[in-house]
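**Student:** Predicted model and sequence below, questions to follow.
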Amino acid sequence: MQFPFPVVVCDVGGTNCRIAAQAAPGGPLLALGSLKTADFSGLAPAIRAVSGPAFEPRSVIACGAGPVEDGRRLKLTNAPWIMDGPQIARDLGLGAGLLLNDFEAQALSLPALRPEWLHGIGSPSGALGGAKVILGPGTGLGIGGLIEAVGKLVPLSSEACHIGFAPEGPEEETIWHHLEKAHGRITTESVLSGAGLERLHRARLAASGGAPAPLSAAEITSAALADLRSDAAGTIALYWRLIGRFAGDMAITFKATGGVTLAGGILPRVVSLLDADVFREAFEAKAPVRRLAESIPTQLIIHNDSVLGGMAAIAETPERYAIDYRLRAWA
């Protein structure tokens, strides 16, 4: 499989669509634009809007927040876009293309991460090798894994964002009584996504007898950063602890001795409110396999466009990745 250059790489979420281009293998990755998904009817119009008449992409590798259907079609979970690979190729006159689930792409991008893009979270100094996990909250909650087999990188997809999520301890049990359900359930995504942060904040206020505040996730994070003693800051502290617990659950699920990486649009904004000791305690409290959890390092991606660089690496060396291009690539 070959991806002719110039190649355009796109990270499409329920809220934002980030687009970059690489003119030739080994060349610099140039940011073309960050757009609002709701402002466009689909991927081809968004690419046209930022590429201009003088730039004609020959390949597109795109990831989206939703499952890939039939290998070449992706419907966003939290936005009305349907990304149809062959149709995108026809619309843009492409030679080749590939669609990936957003956290499948995040997992495949792990080997391309640069040290300056990462913030270590009070963890062991180095990974032991083995499976890796990446997860992160945004419009939804994404989870993916990565293993190496027969010299190729193999992504592992997951829908663990939809498993049930229960309270631990009296404080959480009180809050849980006030949590709004999503689709009739309390799940990891309903608590740990952007909308989940809003639910968690309202539930904390209700549990303490206060009036629930209709704040957005962005407003909660801004309020927390502005006043470290505010109710919003207390919610962010709890949110980080719950993220740590769930990250530890995923670490032992995948036996991720290669490390757990956090991503997403929310966490980098509130990294200054992260208590690494509290996070690691929640991460490691996995009796009877605590020693396994203690050995697994944790880190946070603080560079917004790291996944774009990872997809550009796929275009440069597609043979390195265990992707069934016969079923999934399109032209």
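**Tutor:** Received the coordinates, thanks. Numbers count the residues shown, from 1 in each chain.
**Student:** alpha carbons only for contacts and neighbour counts from here, please
**Tutor:** Noted.
**Student:** Tell me how far stretch 211-231 lies from the chain's centre.
**Tutor:** Relative to its parent chain, stretch 211-231 has a centroid offset of 23 Å by Cα atoms, centre = their mean, to the nearest Å.
**Student:** Name the residues that touch that stretch?
**Tutor:** 194-195, 197-198, 201-203, 205-206, 232-234, 236, 269-270, 273 (Cα atoms under 8 Å, 6 or more residues apart in numbering).
**Student:** go on, stretch 174-186?
**Tutor:** Residues contacting stretch 174-186 (Cα under 8 Å, 6+ apart): 164-167, 190, 199-200, 202-204, 206-207.
**Student:** go again using 10 Å as the cut-off
**Tutor:** Contacts with stretch 174-186, where a contact means Cα atoms under 10 Å, 6 or more residues apart in numbering, come from 162-168, 170, 187, 189-191, 195-196, 198-208.
**Student:** Can you classify the residue lying farthest from the centre of the chain as helix, strand or coil?
**Tutor:** Ranked by distance from the centre of the chain (Cα atoms, centre = their mean), the top residue is residue 209, with 34.1 Å. Taking DSSP: H, G, I helix; E, B strand; the rest coil as the rule, one finds residue 209 in the coil state.
**Student:** if I've got this straight, residue 19 is in a strand?
**Tutor:** Yes - counting by three-state DSSP, residue 19 is found in a strand.
**Student:** ok, second structure coming up, stack it against the first:
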Amino acid sequence: MSSAPQLLADIGGTNARFALRDTSGEISTIHTLAVAAYPEFTAAVHAYLDACGNPPVRHAAIAIANPVQGDQIRMTNHDWSFSIEASRRQLGLDTLLIVNDFTALSMAVPHLNPSDYRQIGGGQPQPQAVIGLVGPGTGLGAGGLVHMAHGWQALASEGGHVAFAASDDREAALLEYCRRQHSHVSAERLISGPGIETIFQGLQVMHGKQPLVMSTPDIVQHALTADDALCRETLDCFCAMLGTFAANLAVTLGARGGIFIGGGVVPRLGAYFDQSPFRSRFENKGRFTAYMQAIPTNLITASYPALVGVAALLDAALRRA
């Protein structure tokens, strides 16, 4: 490893988290920047490095909430668009590695300590079995981790954009509500931070209530502290939908190593999530109920897990080089 620090980042549709990694492997100087405050990717990088006194960074690895195919990046949930190679030259870097954010989160899992996540139901994971990941935030991330001869291999995925599957009459009505506005209703449309607002709006229509605009943070707060029935129903519905989505990923991957839950939304739900409809919906798979009951689901509680994963991916890239 070079004596110069490495630049790490985890960029979502709302926030970009930057950090430096020193020669001992310690990740520090973590700053969170609002992506909307910067016209382009390189402007946010320069702002972070300026705040750190412009250290002599040579290698950088960026996790981004977007498909990564080829040189050109166009963010799905924000308007940043850039060339990886042009950005590398503009920033004066030897290496600029750009990876999908859930690829990075997946690679973090083998490095997590038991104190970095909380198990919510299920049994013990099978050693070296496939692991699945889901994460509702500004969008809905999905990914997997497969053990190979050389170690763990992350599976890049855009599974949050699969078609939403309704599991009961209420969800079918919410799906129909969304279909009146969108030709394709993805899982992300409802199982995400903005999706909580969509669920709330749809439930108001279903219950014949006067339309009330409320943000996701306010919905969560009213559900957990103000005993607001409609806000609580919104959260119950969201958690049940997430349970179905996680279960579908588990049976698709055969994820007997467990499902890990990341993203920015679920950790904010606190102890409520443990008792929410999530786990009961996760296990509700008919003839496969016993199969699902054995699979552990784990909520990642570490503050910046994607930075750990993207650091591991950068190490691997530099070894190959």
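**Tutor:** Sure thing, it's come through. Please read all numbers here as calculations on a predicted model, not as lab measurements.
**Student:** Drop the TM-score for these two in here.
**Tutor:** Here the superposed chains carry a TM-score of 0.91, computed using TM-score structural alignment, normalised by the length of structure 2; 319 aligned residues with a Cα RMSD of 2.2 Å.
**Student:** can you give me the strands for structure 2?
**Tutor:** Counting by DSSP state E, the segments of structure 2 that form strands are 6-11, 15-21, 27-34, 59-64, 72-74, 81-83, 95-100, 117-119, 131-136, 140-148, 151-155, 259-261, 297-300.
**Student:** which residues sit against the last one?
**Tutor:** Contacts of strand 297-300 of structure 2 from elsewhere in the structure, counted by Cα under 10 Å, 6+ apart, are 109, 112, 114-125, 132-135, 243, 246-247, 250, 257-263, 266-267, 273-274, 278-279, 282.
**Student:** buried subset of those residues?
**Tutor:** 109, 112, 117-122, 125, 132-135, 243, 246-247, 250, 257-263, 266-267, 273, 278-279, 282 (16 or more other Cα atoms under 10 Å).
**Student:** Name all residues that make contact with residue 17 of structure 1.
**Tutor:** Neighbours of residue 17 of structure 1 in contact, by Cα under 10 Å, 6+ apart: 10-11, 33-40, 43, 46-47, 63-64.
**Student:** I meant residue 313 of structure 2, not that one.
**Tutor:** Counting by Cα under 10 Å, 6+ apart, residue 313 of structure 2 has contacts 61-63, 97-99, 103-104, 107-108, 154, 307, 319.
**Student:** mind redoing it with 8 Å?
**Tutor:** 61, 104, 107.
**Student:** what's the answer for residue 55 of structure 2, then?
**Tutor:** 4-5, 49.
**Student:** hmm, which of those residues are common to structure 1?
**Tutor:** Among the contacts of residue 55 of structure 2, the contacts conserved in structure 1 (both residues aligned by TM-score structural alignment, their matches' Cα atoms under 8 Å) are residue 49.
**Student:** so can I have a markdown table of the contacts of residue 55 of structure 2 showing neighbour count and distance to residue 212 of structure 2?
**Tutor:** Formatted as a markdown table, these follow (neighbours: other Cα atoms under 10 Å; distance: Cα to Cα, whole Å):
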| residue | neighbour count | distance to residue 212 of structure 2 |
| --- | --- | --- |
| 4 | 15 | 52 |
| 5 | 22 | 49 |
| 49 | 18 | 42 |
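**Student:** Where helices are concerned, which of the contacts of residue 55 of structure 2 count?
**Tutor:** Among the contacts of residue 55 of structure 2, the ones falling in helices (DSSP state H) are residue 49.
**Student:** What is the burial count for the aligned partner of residue 44 of structure 1 in structure 2?
**Tutor:** Correspondence of residue 44 of structure 1 to structure 2, assessed by TM-score structural alignment: residue 42. By other Cα atoms under 10 Å, the residues close to residue 42 of structure 2 number 17.
**Student:** Not counting sequence-adjacent ones, nearest residue to residue 42 of structure 2?
**Tutor:** Counting by Cα to Cα, 6 or more residues apart in numbering, residue 42 of structure 2 lies nearest to residue 87, which is 6.6 Å off, once chain neighbours are set aside.
**Student:** State whether the one you found and residue 43 are indeed in contact, as I suppose.
**Tutor:** No - applying Cα atoms under 8 Å, one finds residue 87 of structure 2 not in contact with residue 43, separated by 10.2 Å.
**Student:** which helix in structure 1 runs the most residues?
**Tutor:** From DSSP H, the single longest helix across structure 1 is helix 231-254.
**Student:** post-alignment, it versus structure 2, mean distance?
**Tutor:** After superposition onto structure 2, helix 231-254 of structure 1 lies on average 0.9 Å away from the residues it aligns with, using mean Cα distance after the TM-score superposition for structure 1.
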